[in-house]
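I would like to see how this sequence folds:
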Amino acid sequence: MDIQWRKSSKSTDSEGNCLEVATEGGEILIRESDDPGVIIRTTRAKLRAFIDGAAEGEFDDLT
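The predicted model follows:
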């Protein structure tokens, strides 16, 4: 089965510089469109925790 990658409709970069997401076997897959060979695999719960942390500013002081 082919993976069906999706990107945001707000991603209009003609260079292809965007993130794409897909699901496979209960996992969330994330890749950069300009480097499609590198795929991050995670779970919905872990991705939700990351997004919530980013929204709350948990990573703002990373230098």
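
Please count neighbours and contacts with C-alpha atoms only from this point.
OK.

tally of neighbours for residue 59?
Using other Cα atoms under 10 Å, residue 59 has 11 neighbouring residues.

next up, for comparison:
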Amino acid sequence: MAEEVNGAGAGDVRARKERERDELYALDISGVAWECAPGTEQHEERVEIAHLPGGAVAMRSSLDPGTVLRYTEAEWRAFVLGARDGEFDLEPAPRPGGPAAG
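Modelled structure (predicted):
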């Protein structure tokens, strides 16, 4: 019986998240104001974000402005907190010629 309750709860959460995603992607964002990190030039490659209703956020690359990812407020908050904690820190890429190259 407990499994049925837990299973139904998980299904409810999944359905709610799908509904939130569908609503988020149904929003007309043609008039949103895109922001980028301070100090970046208009011609530079950069990540741009736009704040959407309900605390949601849209994100795109300046190189491909037609491809837009959208995040709920909870998803964006989790991402930002993870980035602040270093979860997405990249290891330095190896330099051509190995470690001795300078």
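
now the counterpart of residue 59 of the second structure in the first structure, what's its secondary structure?
Aligned by TM-score structural alignment, residue 59 of the second structure pairs with residue 30 of the first structure. Here residue 30 of the first structure is recorded as strand under DSSP: H, G, I helix; E, B strand; the rest coil.

ok, now which ones touch residue 30 of the first structure?
Counting by Cα atoms under 8 Å, 6 or more residues apart in numbering, residue 30 of the first structure touches 19-22, 39-41.

filter those residues to the buried ones?
19-21, 41 (16 or more other Cα atoms under 10 Å).

What strand or helix carries the nearest residue to the match of residue 59 of the second structure once chain neighbours are set aside?
Among residues not flanking residue 30 of the first structure along the chain, residue 21 sits closest, at 4.6 Å (Cα to Cα, 6 or more residues apart in numbering). Here residue 21 of the first structure, judged by DSSP states H and E, is contained in strand 19-24.

Mean deviation, that strand versus the second structure?
Its aligned residues in the second structure lie a mean 1.4 Å from strand 19-24 of the first structure after superposition (mean Cα distance after the TM-score superposition for the first structure).

ok, and what's touching that strand?
3-8, 28-33.
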